[in-house]
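*Asks:* please work out how this folds:
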Amino acid sequence: MWQDSMASGRSSRSKKSHDCLFDGALVNGHSTLNVPNNYDRRQWTDIDASSFAKNTFNPIRTFVEDPDLQPNPEKNVISLSIGDPTIFGNLEPCKEIIDAVQTSLKSMKCHGYIPSVGTRDARRAVARYSSINGLEVDPADVILSCGASHALEMCVLCFCDPGENILIPRPGFSVYKTHAEAVGIETKFYDLDPTKSWQVDLHSLRSAVDNKTRAILVNNPSNPCGSVFSKEHLRDILEVAREFRLPIIADEIYEHFVFSGQTYHPLASLTNEVPIVSCSGLTKRFLVPGWRTGWIIVHDINGALKPIKKGLVALSQKIMGGNALIHGAIESILEKTPQAFFDATVKVVEDNAVLAFNALSSIPGLKPIMPQGAMYMMVGVDLERFKEFPDDTAFCKELFRQESVFCMPGMAFSYPNYFRIVLTVPREMILDACDRVSTFCEEHAKYFS
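*Replies:* Next comes the predicted model:
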């Protein structure tokens, strides 16, 4: 039963207590503590970071914030590394979005703390916005978060204890692994197939499941691949989840961000059995990543997710609520933003994808894979042709040093011999970047024989 698979069955953790209390007084302004004999007196040099901190590693942020990584000072930097569509100013939120925030600000009602799960109006607005393709979302099943990454973190922490595991895609967004492994939760990969537009390798998915697996994480549309799964393929994934009685965490932050001829299907709209917790937000589609407003929707078809929903509410209370200003504006943002704004944004990205694909396809040693949505393209690198580089990270670093083109190595997504480019920059920058990549590859391919 789903209820059995969701039950934690875990023993409660005991609370540590102090063995002793220190007694003492102040003499001439100094403490005279009676330090117990069994106290391990430390040196100031012994102040160590926690294992939580030391186990936290975000390869994307580590790479882009490396102080030793410097561009060619004679060339302007073209950053194709981070999925922030606002960097170059060619993509901006529309007037309706800005007006909604201004109205919220001027109302003088959105300056205080708000409920940790989000305001009532915000939850209702997200529920209405997400009630598509036959889905009917109850506002009570909506939990707002500080961005979709925060939503994903809460989901990972809610489903798994240390020593248990979650299945994540390879290549996949690195923050999945960051959230899990920092607290001792294991991640196991299932593969995406580059020869099939990055569809899930279903055999790989089935093979990854073991007795400690607590959930499958599915990202559609995909970062870093730009893939958009068909309805049939999503049903195949759901069948694996049904077979193993595993819930799904659906990372759908790029919902509706699909190119011509593609259709986005909310995963929860395709099942009447598999429990799904979906994560999304304003970040990408509305071009406001810095506003840090995301949400979780608990699709609890059969009641199996009651403990998970309760746990998510508890985890949301670790912080003092979200951004009150944006919560005050979100109803207007979700309901009044015109479709023409979304269409124009997608067209810019799709046009750039076509330009980049055509340009990079003509470069010996590179193999771009045309995306179907989202904001990214993965590009294969034949390191046999560029033998001076031991891996894709070295390739990307030298590309930045020589040509000031900043790409994200595939190893950041646990997928070597590739790099990812962001497609939200102005058209002329995409063309310039591809020209520089061509020059770089031509120079370094001279070692190929």
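
*Asks:* all contacts plus neighbour counts: C-alpha atoms, from now on.
*Replies:* Fine.

*Asks:* what comes up buried for the lengthiest helix in the chain?
*Replies:* Longest helix of the chain, by residue count under DSSP state H: helix 339-361. Neighbour-count burial for helix 339-361 flags 341-342, 345-346, 348-350, 352-353, 355-357, 359-361 (criterion: 16 or more other Cα atoms under 10 Å).

*Asks:* one more: stretch 209-220?
*Replies:* 209, 213, 214, 215, 216, 217, 218, 219, 220.

*Asks:* likewise for stretch 410-430?
*Replies:* Applying 16+ other Cα under 10 Å to stretch 410-430 flags 410-425, 427, 429-430 as buried.

*Asks:* just the ones of the buried residues of stretch 209-220 in strands?
*Replies:* Those of those mapping onto strands are 213, 214, 215, 216, 217, 218, 219, per DSSP state E.

*Asks:* take those residues and write them to JSON lines, including distance to residue 231.
*Replies:* Output for those, formatted as JSON lines (distance: Cα to Cα, whole Å):
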{"residue": "213", "distance to residue 231": "25"}
{"residue": "214", "distance to residue 231": "24"}
{"residue": "215", "distance to residue 231": "21"}
{"residue": "216", "distance to residue 231": "18"}
{"residue": "217", "distance to residue 231": "17"}
{"residue": "218", "distance to residue 231": "14"}
{"residue": "219", "distance to residue 231": "14"}
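
*Asks:* one more to put side by side:
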Amino acid sequence: MPSICKNKVPISPCAENTINPIRALVDNLVVRPNPDKQLLRLSIGDPSVFGNFNPPPQLFKAVSDNLQTSCYGYGPAHGLEPVRAAIATFYNTDSSPITSEDVYVTSGCSDALRIAIDVLGSDKRNILLPKPGFSLYQTICGNRGIEGRFYDLLPHNDWAIDLEDLESKIDNNTAAILVTNPSNPCGSAFSVKHQLDIIKLADKHNIPIIADEIYKDMVFDGESKSFGELSVNVPVISCGGLAKRWLVPGWRVGWLIVHDKHERLSEVRDGITRLCQVIIGSNMLVQGAIPQILETVPQSFYDDTLARLKKAADIFYSKLSKIPQLRPTMPQGAMYMMVEIKVDQFHDVNDDMEFVEKLISEQSVFPLPANIFGMPNYIRLVLTAPEEIITEACSRISEFCSAHSVSPPNKKSRS
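*Replies:* The predicted structure is shown next:
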């Protein structure tokens, strides 16, 4: 009888170096919540989780109408021309005119980011990433052997970029600066002045910008624009999609928009097209519905979504600001809030991971520890929960902090 080989088959370096910190934490967490309390998940930025943020009916009608067409075959790998034209029209501005030739349809914004990083980065070139920042950037770079160099955001300055730190990370092998605006995980939205300062720095060093703008136009107060709209000389590759603003993260359709006023990215454009061919295009049913979606969804839907997210942020900020052991930062956009944990004011909590584990086991409240975004001793909360859940979560967090706070010093008795 022939012998049977039982040697383990090794995985590739590509697989071994692929780590998504958020999914790894959420999928593998072994802490048991308190069985006497409903688990309140404030961890994942999926607006569909609680059932209170729903897509507008125009989206379902657009997809339903598209079912009557020949939407079941392959299309161009970089997207149907009418779809690319509709996206270009939706985002076109006088200062940065774009056409269908500047748009590439992808399988979600994550795929757009993958393509943008792939087309510019290599194992010999580095890409500058925000810290704290969306952990997928590091996942994509690590998977491909691209060095991700982290530049700091300033927590006490509305998470603005530390421009001195950013410039210190640039060298001759820097392929791109990746920026997120509005931000996951910070909930920040850069001022136009700050955006122009970032563009000026990129221009000084002749470095293109990759702009993660999946939360574009989701700004509560103030003005924040697309980097491509503001840039005069610096090429910008903007990544966006349907997931967040239209509340359909599971539909997996995104896009890249190339802003290149001086035609510096001619080779890059060809590279983007080739990289789109890896998966032979995105979902044909959904992408075919995009022109109708962009044309028919009313402004009132976008306004209502923002108003409800802003109200959730106000509730969180008002209640958490009253807890001495925490310091929330008021969001300016997107769907998130970052909260600092003052670990020196707890007698048995040493870092954000321990805070989250104990909060889950005692109070059944699950925020994300921000060390997975590169920011220890912070937590990230999502703003998409219903008001009653937010209020209940804040009450439980307050109770938890009180129970674990440093005991006040004993008063000396009078003799």
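
*Asks:* kindly provide the TM-score of these chains.
*Replies:* Overlay of the two chains. TM-score (TM-score structural alignment, normalised by the length of the second structure): 0.96; 409 aligned residues with a Cα RMSD of 1.7 Å.

*Asks:* any idea how far stretch 308-320 of the second structure is from the chain center?
*Replies:* 20 Å (Cα atoms, centre = their mean, to the nearest Å).

*Asks:* nearest residue to the alignment partner in the first structure of residue 212 of the second structure in space, please, no chain neighbours.
*Replies:* Correspondence of residue 212 of the second structure to the first structure, assessed by TM-score structural alignment: residue 251. Sequence neighbours aside, residue 219 is the residue nearest to residue 251 of the first structure in space, at 4.6 Å (criterion: Cα to Cα, 6 or more residues apart in numbering).

*Asks:* quick one: contacts for the one you found?
*Replies:* 169, 172, 250, 251, 252 (Cα atoms under 8 Å, 6 or more residues apart in numbering).

*Asks:* now do residue 162 of the second structure
*Replies:* 151, 152, 153, 154.

*Asks:* so what corresponds to the third one in the first structure?
*Replies:* In the first structure, the residue equivalent to residue 153 of the second structure is residue 192, according to TM-score structural alignment.

*Asks:* with residue 339 of the second structure instead?
*Replies:* Under TM-score structural alignment, residue 339 of the second structure pairs with residue 379 in the first structure.

*Asks:* equivalent analysis for residue 390 of the second structure, please.
*Replies:* By TM-score structural alignment, residue 390 of the second structure lines up with residue 430.

*Asks:* ok, now residue 373 of the second structure?
*Replies:* In the first structure, residue 373 of the second structure lands on residue 413 (TM-score structural alignment).

*Asks:* before we move on, back to that, pretty sure the match of residue 153 of the second structure sits in a strand.
*Replies:* Yes - in this structure, residue 192 of the first structure lies within a strand as judged by DSSP: H, G, I helix; E, B strand; the rest coil.

*Asks:* neighbours around it, how many?
*Replies:* 21 (other Cα atoms under 10 Å).

*Asks:* that one touches residue 170, doesn't it?
*Replies:* Yes - between residue 192 of the first structure and residue 170 there is a contact under Cα atoms under 8 Å: 5.9 Å.

*Asks:* what's in contact with stretch 175-193 of the first structure?
*Replies:* 51-58, 149, 152-153, 156-157, 160-171, 198-201, 204-205, 208.

*Asks:* straight-line length of stretch 1-11 of the second structure, end to end?
*Replies:* Using Cα to Cα, to the nearest Å, one end of stretch 1-11 of the second structure lies 29 Å from the other.

*Asks:* coming back round to it: do I have it right that the match of residue 390 of the second structure meets residue 352?
*Replies:* Yes - at 6.7 Å, residue 430 of the first structure and residue 352 qualify as touching, with contact defined as Cα under 8 Å.

*Asks:* can you list residues touching both of the two?
*Replies:* The contact lists of residue 430 of the first structure and residue 352 share residue 423, where a contact means Cα under 8 Å, 6+ apart.

*Asks:* ok, residue 88 of the second structure - contacts?
*Replies:* Residue 88 of the second structure neighbours (Cα under 8 Å, 6+ apart): 98, 99, 100, 102, 103.

*Asks:* ok, the residue nearest to it when sequence neighbours are not counted - contacts?
*Replies:* Distances taken as Cα to Cα, 6+ apart put residue 99 closest to residue 88 of the second structure, at 5.2 Å, once the chain neighbours are dropped. Counting by Cα under 8 Å, 6+ apart, residue 99 of the second structure touches 84, 85, 88, 89, 92.

*Asks:* now with 10 Å, please.
*Replies:* Residue 99 of the second structure sits next to 84, 85, 86, 87, 88, 89, 91, 92, 257, 258 when contact means Cα atoms under 10 Å, 6 or more residues apart in numbering.

*Asks:* and for residue 193 of the second structure?
*Replies:* 199, 223, 224 are the contacts of residue 193 of the second structure under Cα under 10 Å, 6+ apart.

*Asks:* where does the aligned residue in the first structure for residue 74 of the second structure sit, in terms of helix or strand?
*Replies:* Residue 74 of the second structure maps onto residue 113 in the first structure, with residues paired by TM-score structural alignment. Using DSSP states H and E, residue 113 of the first structure sits within no helix or strand.

*Asks:* returning to what we had before: keep only those of the contacts of residue 193 of the second structure that are in helices.
*Replies:* residue 199.

*Asks:* re earlier: make a markdown table out of the contacts of residue 219 of the first structure and add distance to residue 107 of the first structure.
*Replies:* Formatted as a markdown table, those follow (distance: Cα to Cα, whole Å):
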| residue | distance to residue 107 of the first structure |
| --- | --- |
| 169 | 44 |
| 172 | 41 |
| 250 | 35 |
| 251 | 33 |
| 252 | 32 |
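
*Asks:* which parts of the stretch 51-200 of the first structure are strands?
*Replies:* 78-79, 142-145, 165-170, 186-193, 199-200 (DSSP state E, counting those that start in this stretch).
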